[in-house]
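Undergrad: sequence-free structure coming up:
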């Protein structure tokens, strides 16, 4: 559902002891208080259907149960004149650290095509730190620092020459973050004022997580 016109409400406590954190509304100065409220709940639903407000580095230390060091991989062409020099420079984005309580409950993140650029970098952080479950539809797949130029005739254009990838080097641009659980709003649901993506996320959280299979005895 569109975030436009909504009252400022970055945090809500939902039925079933589940926190809802709207990342399109959450301000940097609100992160500590919101994560304090969420700390004792059994799960967090992050709403990333839109553009975040510069909170990624502040949130990462609260969520990094995996002890991840890298949030994203960037590749930038090196150019001298009209020639590439040594191909591409690889830049790894270090995750922020801080001495804060780490949230160890389940997380689900709502996504759709309204999530692009910094929102997708936020999604990469959530994936790296807590292995969040993405629910919804693919994000825009449009992420990377912009280059601006003017063409003959006064035509203004922008593009990115930066490749943004998952830390393991797998594709993000032109593909987007892929939902683990695919769901899109329906016309009937919109007319009824329902948030079907959130509803599906809450259903996901009702299903117990299967324990990892124990390793069997070594064989020769």
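TA: Cool, got the structure. Just so we're clear, the structure is a prediction, and the values are computed from it rather than from any experiment.
Undergrad: rest of the way, CA atoms for contacts and neighbours
TA: Fine.
Undergrad: tell me where this structure has strands.
TA: Residue ranges of the strands in the chain, as given by DSSP state E, are 11-14, 18-22, 43-47, 70-80, 83-94, 106-111, 133-136, 147-151, 155-159, 163-165, 181-182.
Undergrad: relative to strand 70-80, how tilted is the fifth one?
TA: This points to strand 83-94. Strand 83-94 runs at 160 degrees relative to strand 70-80, counting by axes from the mean of the first three to the mean of the last three C-alpha atoms, to 10 degrees.
Undergrad: of all the strands of the chain, which one comes closest to residue 60?
TA: strand 70-80 (9.3 Å; C-alpha to C-alpha).
Undergrad: re the thing from before, could the strands of the chain go into TSV alongside distance to residue 56 and mean neighbour count?
TA: What follows is the strands of the chain, written out as TSV (distance: least, C-alpha to C-alpha, whole Å; neighbours: other C-alpha atoms under 10 Å):
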stretch	distance to residue 56	mean neighbour count
strand 11-14	16	16
strand 18-22	13	23
strand 43-47	12	25
strand 70-80	10	17
strand 83-94	12	12
strand 106-111	14	25
strand 133-136	17	24
strand 147-151	23	10
strand 155-159	24	10
strand 163-165	16	23
strand 181-182	23	15
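Undergrad: ok, and here's another one to check against it:
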């Protein structure tokens, strides 16, 4: 009798355990339909041709997925959905022996036995193996290799959409990143866990401000300095200063316009403590999770800049100047007022001394290059300052700096025939065979203002015959920018191409290679010193 009773308890426990295992949480159900939605959108031949109103399909099946009680009922919903989409013929071109970059690739979830039954897993595997080939209705590629999001429905008045459309927007964005973002594998948080974290947050967002903050938080999880979103077309106003993160303080490190900064009584080395009544450090802690940045330093600097932007012109700064706390009245301006990009007084080049010439990459154009090297032909050192955003002239420079053509970058771009995988392109090269190239020392200056094209240009110049790179960590955001719309018509952006050194050393998040690290100091800024340039002059004089 006692044995029979124990057996019944064991059977009951096993049954309850089995039922518990089969139960699926709402978040798991929503994550699964979000993934199914994206997978079929980019992999199923009939969906990929644009034969269905795919968003409407999602809205139709969403409540069904939420009502499913276990994996069997959930799998049946998805199997039935797939069945009505049409037959999939065997793919003759889907087997490829190409060397593909697959660090971002993840379709393991399609074979998750805790969520899907055997029948559905087989269907999903079959779709992967016989996936859509050709131009997808929802995404195509630009000539350079980046994606272009196409044919997405336009949604009006979406500043605070209903729950199902908040989820739809999340899933649209998540899947674009899942299949086409080249640096997904480098994010601090696994992209799968981002989805499960954000689902309940998006469901419970109670107003426009909370919802839009969540979208910013989502985008910040890309850890990409190129990533941003804009919810309105009204332009913010700027202080006339550049801010750097030095010793975890918001320090004035440069000016967009010297004269306007002087009018506002702002000086190099000023530490900004408050903007009106807001404490900078407290605001930074509060806002940093909403600001995208490839590395810790650039993320903090970007957050400082975001805090200092605003719609109002007049404000009060509380600053630490020479260990004295002061309050100063300052003004914000439209960025165009600074004439920063077209400053007629900006230095293009200068002769530092008999041995050393200096080139400011922010100011020179292609037409200037030949004359620069003529004027510097007797110099022993050329300092090239890339602490800025240059014109696309790296090839012209390399003709004079290199004695031969050299590889400087390995690029990979989204593989539209196998979403989630990427194709390597031929290594990019720069320079020509030139026995009359510059024979002296080349010293390259970089810092956290070196971003994107600046970093790409740095990689090319680093192939020069005798080059030293000095400065500090660059922005770590290389590769062409892709701009597309978040649901509701909001412009958003990501890095669109994968960029590496030819030896596959990553530049994303890390920045370019640096030989000698020099960081500016608050004391040096107060004294008006450029400590990076000083080190370059010291090296160039040896």
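TA: Cool, the structure landed. From a predicted model like this one, the values you see are computed outputs, not experimental measurements.
Undergrad: tell me how the two chains score on TM-score.
TA: Once superposed, chain against chain, the TM-score is 0.84 (TM-score structural alignment, normalised by the length of structure 1); 204 aligned residues with a C-alpha RMSD of 2.2 Å.
Undergrad: closest to residue 63 of structure 1 out of the strands of structure 1?
TA: strand 106-111 (9.3 Å).
Undergrad: where in structure 2 does that closest one fall?
TA: Using TM-score structural alignment, strand 106-111 of structure 1 lines up with residues 441-446 of structure 2.
Undergrad: before we move on, what about stretch 167-182 of structure 1?
TA: Using TM-score structural alignment, the residues of structure 2 aligned to stretch 167-182 of structure 1 are 502-517.
Undergrad: chain center to that stretch: distance?
TA: 16 Å (C-alpha atoms, centre = their mean, to the nearest Å).
Undergrad: same question for stretch 169-187 of structure 1.
TA: Here stretch 169-187 of structure 1 shows a centroid-to-chain-centroid distance of 11 Å under the convention C-alpha atoms, centre = their mean.
Undergrad: test my guess that residue 171 of structure 1 contacts residue 178.
TA: No - the criterion here is C-alpha atoms under 8 Å, and residue 171 of structure 1 misses it with residue 178 at 10.6 Å.
Undergrad: pick out whichever of those two has more residues nearby.
TA: residue 178 (18 against 15; other C-alpha atoms under 10 Å).
Undergrad: residue 133 is in contact with the more buried one, correct?
TA: No - the pair residue 178 of structure 1 / residue 133 is not scored as a contact, 10.0 Å apart, by C-alpha under 8 Å.
Undergrad: list the buried residues in stretch 2-11 of structure 1.
TA: Neighbour counts over stretch 2-11 of structure 1 (16 or more other C-alpha atoms under 10 Å) mark 10, 11 as buried.
Undergrad: no, scratch that, I was asking about stretch 459-477 of structure 2
TA: Quick answer for stretch 459-477 of structure 2 (16+ other C-alpha under 10 Å): 459-465, 467-477.
Undergrad: now what about the match of strand 106-111 of structure 1, what contacts it?
TA: Stretch 441-446 of structure 2 has contacts (C-alpha atoms under 8 Å, 6 or more residues apart in numbering) with 380-387, 458, 461-462, 464, 466-474, 532-533, 536, 540.
Undergrad: what's the answer for stretch 390-408 of structure 2, then?
TA: 361-366, 369, 373, 427-439, 453-454, 457, 459-465, 501-502.
Undergrad: trace residue 137 of structure 1 over to structure 2, please.
TA: With TM-score structural alignment as the criterion, residue 137 of structure 1 pairs with residue 472.
Undergrad: would you check how far apart that match and residue 447 of structure 2 are?
TA: 5 Å (C-alpha to C-alpha, to the nearest Å).
Undergrad: what do you get for residue 484 of structure 2?
TA: Taking C-alpha to C-alpha as the measure, residue 484 of structure 2 falls 29 Å from residue 447 of structure 2.
Undergrad: what of residue 327 of structure 2?
TA: Separation of residue 327 of structure 2 from residue 447 of structure 2 (C-alpha to C-alpha) stands at 30 Å.
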